[in-house]
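K.L.:
let's see this in three dimensions:
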Amino acid sequence: MPPEQKDWGIAGDVQAVSRTITVRMGDNMRFTPGHIEVQEGDTVRLRAENQGKVLHEMVLGTRAELDQHAQMMQKFPGMEHDAPYMAHVRAGQRGDIVWQFNRPGTFDFACLIAGHYQAGMTGTITVVPRSR
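P.N.:
Sure, this is the predicted structure:
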């Protein structure tokens, strides 16, 4: 199946990765860094490193999409889901998201495990327009 275009971009080709950004996740319910900036058109490997002792995830999206998904996760905490814009990372492990940011704007990322999003485990990505 071809990759699905989302408001925040499209699944990227690992061969096109121009940079890797490591984002650390911890049991303090924070991402470090909490803000990322990329150029429109860049294909980036987001490497999610779980430095905590519990499962965390990194999910890209718009605030509205993440809010809706977080509500569903509250109702069904054991729900399993997988998409190219998600990385589920067990304690002490790491996971990658390869994503092409082909639309400018400000987007979000979050851990949607029940209670984590509500505790503030969120961040932002600014996609800076390419000068044409």
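
K.L.:
going by C-alpha atoms from here, please, whenever you check contacts or count neighbours.
P.N.:
Noted.

K.L.:
just the strands in this protein please.
P.N.:
With strands called from DSSP state E, the chain shows them at 10-11, 19-25, 31-32, 35-39, 43-50, 56-61, 86-89, 94-100, 105-110, 122-128.

K.L.:
residue 70 is nearest to which of the ones you listed?
P.N.:
Nearest to residue 70, of all the strands of the chain, is strand 105-110, at 9.1 Å by C-alpha to C-alpha.

K.L.:
need the contact partners of that closest one.
P.N.:
Identification of contacts with strand 105-110 by C-alpha atoms under 8 Å, 6 or more residues apart in numbering yields 8, 57-63, 66, 117, 121-129.

K.L.:
check stretch 56-70 too.
P.N.:
Applying C-alpha under 8 Å, 6+ apart, the contact partners of stretch 56-70 are 7-8, 25-26, 48, 50, 85-91, 107-114, 117.

K.L.:
mark which of these are buried, thanks.
P.N.:
8, 25-26, 48, 50, 85-91, 107-114, 117 (16 or more other C-alpha atoms under 10 Å).

K.L.:
how many residues are close by residue 19?
P.N.:
Neighbour count for residue 19, taken as other C-alpha atoms under 10 Å: 12.

K.L.:
from residue 33, how far out is it?
P.N.:
15 Å (C-alpha to C-alpha, to the nearest Å).

K.L.:
endpoints of stretch 73-81, how far apart?
P.N.:
Stretch 73-81 has an end-to-end distance of 10 Å (C-alpha to C-alpha).

K.L.:
ok, and what's touching stretch 91-100?
P.N.:
By C-alpha under 8 Å, 6+ apart, stretch 91-100 touches 9-14, 17, 41-56, 84-89.

K.L.:
here is the second sequence; please produce its structure so I can put it next to the first one:
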Amino acid sequence: MQIKPLLGTIALAIALPSAALAAGTHAGGHGHDKAGHVQDGGHHAMMKIGQPAKAAPTRTIEITMRETEDGRMIFEPGDLKFAPGETVRLKITNAGETDHEFVMDTVDAIEEHKALMEKFPEMEHDDPNAVRLRPGETGEILWTFGEAGTFKYACLIPGHHDAGMHGPLHVN
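P.N.:
Model (predicted):
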């Protein structure tokens, strides 16, 4: 019996599940293509903030993510407003020098997600309400807003939210 190959196989079997858990992923199995476009075929459950668009958008909102000279990280515009049932194209551009993401959800869900990202910083997004972009990339989210309320959008890459990269999203 060869002990070394057997030990290597056992070590690999133990390490792989741990690596997958540490890398993390978001539940839902819902996809964006590499440009950040929401794809059909995944989980399209209605969230409080709404759902992926099934109709053509009525307007396009351009959002820029970047860093400032004083080290803050920001979204422009800093406050987003929509009507319940409104379908929009969120065209999101990373004009910064580091990766950024745009995630929109309830305030509580953003805070929970932020804490999870701090534990698992390599977590990859695969949600219809989020897009992660490298410097210079542009992506989009096609979205129909749901119930009225105040929600939140943020970059949840560790440290970015704390550097100012978040804002209110109003549906009224």
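
K.L.:
got a TM-score for the pair?
P.N.:
Overlay of the two chains. TM-score (TM-score structural alignment, normalised by the length of structure 1): 0.91; 127 aligned residues with a C-alpha RMSD of 1.2 Å.

K.L.:
pick the most buried one from the strands of structure 1.
P.N.:
strand 56-61 (a mean of 25; mean count of other C-alpha atoms under 10 Å).

K.L.:
counterpart of that one in structure 2, which residues?
P.N.:
Here strand 56-61 of structure 1 aligns to structure 2 at residues 100-105, judged by TM-score structural alignment.

K.L.:
mind listing what whichever residue in structure 1 pairs up with residue 44 of structure 2 touches?
P.N.:
Counting by TM-score structural alignment, residue 44 of structure 2 corresponds to residue 3 in structure 1. Under the criterion of C-alpha under 8 Å, 6+ apart, the contact list for residue 3 of structure 1 reads 10, 11.

K.L.:
what distance do you get for residue 3 of structure 1 to residue 84 of structure 1?
P.N.:
Residue 3 of structure 1 is 9 Å from residue 84 of structure 1, where distance means C-alpha to C-alpha.

K.L.:
do residue 128 of structure 1 as well
P.N.:
Between residue 128 of structure 1 and residue 84 of structure 1 the computed distance is 22 Å (C-alpha to C-alpha).

K.L.:
swap in residue 26 of structure 1?
P.N.:
Distance of residue 26 of structure 1 to residue 84 of structure 1, computed by C-alpha to C-alpha: 22 Å.

K.L.:
what residue is smack in the middle of structure 2?
P.N.:
Central residue of structure 2 (C-alpha atoms, centre = their mean): residue 130, 3.0 Å from the mean position.

K.L.:
which of the three states applies to residue 12 of structure 2?
P.N.:
The three-state label given to residue 12 of structure 2 by DSSP: H, G, I helix; E, B strand; the rest coil is helix.

K.L.:
count of residues packed around it?
P.N.:
Based on other C-alpha under 10 Å, the number of other residues close to residue 12 of structure 2 is 11.

K.L.:
how about residue 18 of structure 2?
P.N.:
Other residues near residue 18 of structure 2 number 11, with proximity taken as other C-alpha under 10 Å.

K.L.:
which residue numbers in structure 1 go with the helix or strand where it lies?
P.N.:
Element membership for residue 18 of structure 2, per DSSP states H and E: helix 3-23. Using TM-score structural alignment, none of the residues of structure 1 align to helix 3-23 of structure 2.

K.L.:
which residues touch that helix?
P.N.:
120, 121, 122, 123, 124.

K.L.:
mind running it again at 10 Å?
P.N.:
24, 119, 120, 121, 122, 123, 124 (C-alpha atoms under 10 Å, 6 or more residues apart in numbering).

K.L.:
among the residues you listed, which two are most distant?
P.N.:
Comparing all pairs in these by C-alpha to C-alpha, the longest separation belongs to 119 and 124, at 12.8 Å.

K.L.:
which residues are common contacts for residue 3 and residue 84 of structure 1?
P.N.:
By C-alpha under 10 Å, 6+ apart, the residues touching both residue 3 of structure 1 and residue 84 are 10, 11, 12.

K.L.:
what about the residue lying closest to the second one once chain neighbours are set aside, distance to residue 47 of structure 1?
P.N.:
Just to be clear, that refers to residue 11 of structure 1. Distances taken as C-alpha to C-alpha, 6 or more residues apart in numbering put residue 99 closest to residue 11 of structure 1, at 4.7 Å, once the chain neighbours are dropped. Using C-alpha to C-alpha, residue 99 of structure 1 is found at 11 Å from residue 47 of structure 1.
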